[in-house]
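Asks: Give me the fold of what follows.
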Amino acid sequence: MKNPVGIHADALRKADGDALPGDNCVAAEKDIDEAYRGITRRLMPLLFICFVFNYIDRINIGYAQLQMKPDLGFTDAIYGIGASIFYVGYLLFEIPSNLAMQRIGARKTLLRIMLLWGLTSASTMFIRTPLEFYVVRFLLGVFEAGFFPGIVLYLTFWYPAERRARIVAIFMSAGVTAGIVAGPLSGWIIQHLNGLYGLKGWQWMYVLQGLPSSLLGIIAYCYLTDRPEQAKWLSKRQRELVASHLEPARQREVASARGALQAAWRIPSLYVLAYLYFALNCGIYTLSFWLPSMIHGWGVSSIQAVGFYSLIPYSIGMLVMFWLARRSDARGDHRRNVAAAACVGALGLAATTFTPGSLWTSMALISAGAAGLISALPVFWAVATSMLPQDAAPAGIATITMASGLAGAICPSLIGVLKTYAGSTAIGLYFVAALLLSGGIVMWRHRHLSVRASPAAVLE
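Replies: Just a heads-up that it's a prediction; the model follows:
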């Protein structure tokens, strides 16, 4: 495979201990490509599985509510507030978690996060009152804080910006996979395990989807490596090549957390990216938390059937996501592709309000909206991680993902309150669509937001 990154000659000489003319340079390029393929094979399968469980843990409440609300007497407003309060805890601990990860490493961070969130998620089975519901959801947000931005930061320790776009797309496809899996799995558990050993189906769902996360945290601690130079599973030459490839970026690292925050917050483009990410996640969380209820409202009565119908938008979204990631890499037009995808997401969500009596028309429209929202995310991160310098990356990534937490704190509860008092999700969907359109326009107008180098294919 040709190396499109273009390794600097001095870096290759440093790694090889001598000049690398002709065939030696070609051999070094092959070695660096093979090293990155080995890194991908080692890291990505486990990180992918961890994110699948992380995302299932976030969105399974959308399926639990179909049985939990009538069982506990919760209104749509109580459910919406409970869904949102998760992100209050998430917001408070997002940046501290990411800054701490630089000091203690990814292995310890993932162990802490996944062990505690798995146990807390499973404990949701014991809630009986709205207050208990709110407390558990808040604690779940506290314990999950830092997972996603931590992994994005972790990937920057292993991959330079030129190789990062498709890696981020692979990682983020786990969220789409979770959306595909969560519906049928949650629906089956709720419907078929209801009453087993005196527990409701929604209680079994939290136990069976929460505890595996704790186990995965232990596996991640034992299996992962914090930095490339510690990777004994790479050859000495591969470690040297990767280190020399990443060294220019590492020279810009700073140890001070305060300095990292200042470096990030001085970048004007950070706030443009944060606003767009806020808008995109308003759409994503609307889809995650309210899609089961919307499908139920379109005439699907069985919880298990709701789960199966919900995999349609996510499946289409995954296909479009990989197509758009490849197209963006090939054409180098990430910014406008993100903007266009955000606008498609907005139109898809808003249009469903005009077809409440037609299941398949509504499914087609919500699938178009989901495709726009899901496909925008990996391309967005290709732009964001390239724009942020290394010294600002930890705080910058965490700041952007805080916008996700803010979206989660606002949108589900807002739509829940509006649905309770207006009897429809239409007004909430129009609000989210307006945010997405404005975010797309902002992204389109900021021409300086572009990937610095054309991303390279990491996998053949």
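Asks: drop to CA atoms for contacts and neighbour counts, all remaining ones
Replies: Fine.
Asks: and the gap between residue 242 and residue 5?
Replies: Computed with CA to CA, to the nearest Å, the distance linking residue 242 and residue 5 is 13 Å.
Asks: for residue 13, that is, sorry about that
Replies: Residue 13 is 16 Å from residue 5, by CA to CA.
Asks: Closest to the centroid, which residue in the chain?
Replies: The residue lying closest to the centre of the chain (CA atoms, centre = their mean) is residue 172, at 5.3 Å.
Asks: Apart from its chain neighbours, what residue comes closest to that residue?
Replies: Closest residue to residue 172 apart from its sequence neighbours, by CA to CA, 6 or more residues apart in numbering: residue 378 at 6.4 Å.
Asks: helix/strand/coil for the one you found?
Replies: helix (DSSP: H, G, I helix; E, B strand; the rest coil).
Asks: Tell me how many other residues crowd it.
Replies: Using other CA atoms under 10 Å, the number of residues around residue 378 comes to 26.
Asks: List the contacts of it.
Replies: Each residue near residue 378 by CA atoms under 8 Å, 6 or more residues apart in numbering is listed here: 165, 166, 168, 169, 172, 321, 325.
Asks: Could you report the distance from the last one to residue 397?
Replies: Taking CA to CA as the criterion, residue 325 is separated from residue 397 by 20 Å.
Asks: what do you get for the first one?
Replies: For residue 165, the distance to residue 397 (CA to CA) stands at 15 Å.
Asks: one more, for comparison:
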Amino acid sequence: MAQFFTRVSFASDNEAAAYNRAAWKLIPFLLILYIISFLDRVNVGFAKLQMSADIGLSDAVFGLGAGIFFIGYAACEIPSNLLLQRFGARIWISRILVVWGIISVCFMFVTTPAQFLSLRFLLGIAEAGFYPGIVLYLTYWFPGKLRSQVCALFFVGIPIAGLIGAPLSGFIMKQMAGVSGFAGWQWLFLLEGAPAVIGGIVTFFYLSNGPKDAKWLTASERNVIMPALEAEDATHRAMGHGHRLVDALLSGKVWLLAITNFTLLGGIYGISFWMPQIVKDLGVHDVFINGLVTSIPFAVACVAMIVVGRSSDRMRERKWHIILSAAVGALGLVGGASLTATPALALASLSLALGGALASITVLWVLPSALLTGAANAGGLALMATIGNLGGYVAPYVVGLAKEATGRTDFGLYLMAVAMVLGALLVQLLPRNATIDEAEHAPVLKEGSVVGAT
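Replies: Modelled structure (predicted):
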């Protein structure tokens, strides 16, 4: 069987076997859930190609609707992550999936812009906590030395959703148009929303809350995973890392990461939501062909995320992996905006933009768990998602306003490029020892103190 992690990451064959088994059990399933999640976020970009005329949706209102999702989402991120800790991942993640799936299906019945905006807001509330909740859940299973790879394997759901979802969305809208009296965009919301409900039901029976109650783990595997994570947590506490929610809220480093996440996610969602329209503006008008072309940048991003994630863990370096990836993303946005006269070059540039942005996010999300523990870790991850996802509100809306005012999307892409450069500069402000998990290198005494700690 292929291994998720290479043998050089571990001190023994038993350790390698335990973590690889956990990865095979959890990551493919969580990846499927994340693909479903992202499909429900970006299918609105394809639906717009048909539904705008049907319900009177302007570019500015669409941009507002694409972004207003993140207002409800951001408002409920921190409470959701804290409730996940209280009720357990199995119940809470199941609840999130079922509720958002039902709301997503309801979009097929939208007839006015006001209804569209209302459901987008409710969808954000329903889905709140899923993204940071899964990241938190992965920290229950995998130590710091593996988390960049783990995050890459989970976050690769974003480009895979684009790779699969773009042509699938185009196919549904083209082939299902008029079936049973429903428009293609209505079938799109039904067929891509229902899997979330099904996934939520399966989650309740499939996931365990952590290694302690995972019946599929052997005793020896549990004895590898749990003591290592407990020792890492104890070391974090002994080193003075925050463990209360207030520690996360008052941490300047966490706020720096959250603002960086804002700039990078703005670029990702700005590209994702508007990619079908950008490709259409490049001359691809058939919705199915549009979907195929739109999938190309997502395929590039899949490779970039895995390569950068593995490199970061192997080199035990975070800061420059984030900075260089973000810089590549910004250059790609500039190229995508300025090379529209040559569609192939514009598409190649947008591929670099999405690959760079997603690779930088992959490594960025490892850092809160290197700085925090306990409720502070849950809160810090949620705070990053809260502030970051506001970028998902601002970027699509700004691009929509710019396009409505000028008839062009390039001005919005330039602004997102500037934001990504700003994000890279903010990461540069972090001290080096805030960008690695020192806990795995610091021996822990029985009483919980760290040798050499002050």
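Asks: My understanding was that residue 295 of the first structure contacts residue 306; is that so?
Replies: Yes - the pair residue 295 of the first structure / residue 306 is scored as a contact, 6.3 Å apart, by CA atoms under 8 Å.
Asks: if we can go back for a sec, neighbour count winner among residue 242 and residue 5 of the first structure?
Replies: residue 242 (25 against 18).
Asks: What does that one correspond to in the second structure?
Replies: Correspondence of residue 242 of the first structure to the second structure, assessed by TM-score structural alignment: residue 225.
Asks: Just the strands from the stretch 101-250 of the first structure, written as ranges.
Replies: With DSSP state E, counting those that start in this stretch applied, the stretch 101-250 of the first structure shows no strands anywhere along its length.
Asks: mind listing the helices for it?
Replies: For the stretch 101-250 of the first structure, the helices defined by DSSP state H, counting those that start in this stretch occupy 106-123, 130-144, 147-158, 165-192, 201-223, 236-250.
Asks: Next, format these as a markdown table and append distance to residue 286 of the first structure.
Replies: As requested, the helices of the stretch 101-250 of the first structure are arranged in a markdown table below (distance: least, CA to CA, whole Å):
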| stretch | distance to residue 286 of the first structure |
| --- | --- |
| helix 106-123 | 21 |
| helix 130-144 | 17 |
| helix 147-158 | 19 |
| helix 165-192 | 13 |
| helix 201-223 | 21 |
| helix 236-250 | 37 |
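Asks: What count of nearby residues applies to residue 182 of the first structure?
Replies: 26.
Asks: Tell me how far it lies from residue 446 of the first structure.
Replies: Distance from residue 182 of the first structure to residue 446 of the first structure, by CA to CA: 36 Å.
Asks: And for the corresponding residue of the first structure for residue 123 of the second structure, the neighbour number?
Replies: Aligned counterpart of residue 123 of the second structure in the first structure: residue 140 (TM-score structural alignment). By other CA under 10 Å, 27 other residues sit near residue 140 of the first structure.
Asks: give the contact list for residue 140 of the first structure.
Replies: 86, 89, 117, 120, 121.
Asks: which one among those gets closest to residue 61 of the first structure?
Replies: residue 121 (10.3 Å; CA to CA).
Asks: What are the buried residues along whichever strand or helix holds residue 315 of the first structure?
Replies: Taking DSSP states H and E as the criterion, residue 315 of the first structure maps to helix 303-331. Residues of helix 303-331 of the first structure classed as buried: 303-318, 320-322, 324-326, 328-329 (neighbour count, 16 or more other CA atoms under 10 Å).
Asks: Next: stretch 244-253 of the first structure.
Replies: By 16+ other CA under 10 Å, the buried positions in stretch 244-253 of the first structure come out as 244, 245, 246, 249, 253.
Asks: could the residues you listed be laid out in JSON lines, adding distance to residue 199 of the first structure?
Replies: JSON lines is the format used below for those (distance: CA to CA, whole Å):
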{"residue": "244", "distance to residue 199 of the first structure": "56"}
{"residue": "245", "distance to residue 199 of the first structure": "54"}
{"residue": "246", "distance to residue 199 of the first structure": "52"}
{"residue": "249", "distance to residue 199 of the first structure": "53"}
{"residue": "253", "distance to residue 199 of the first structure": "51"}
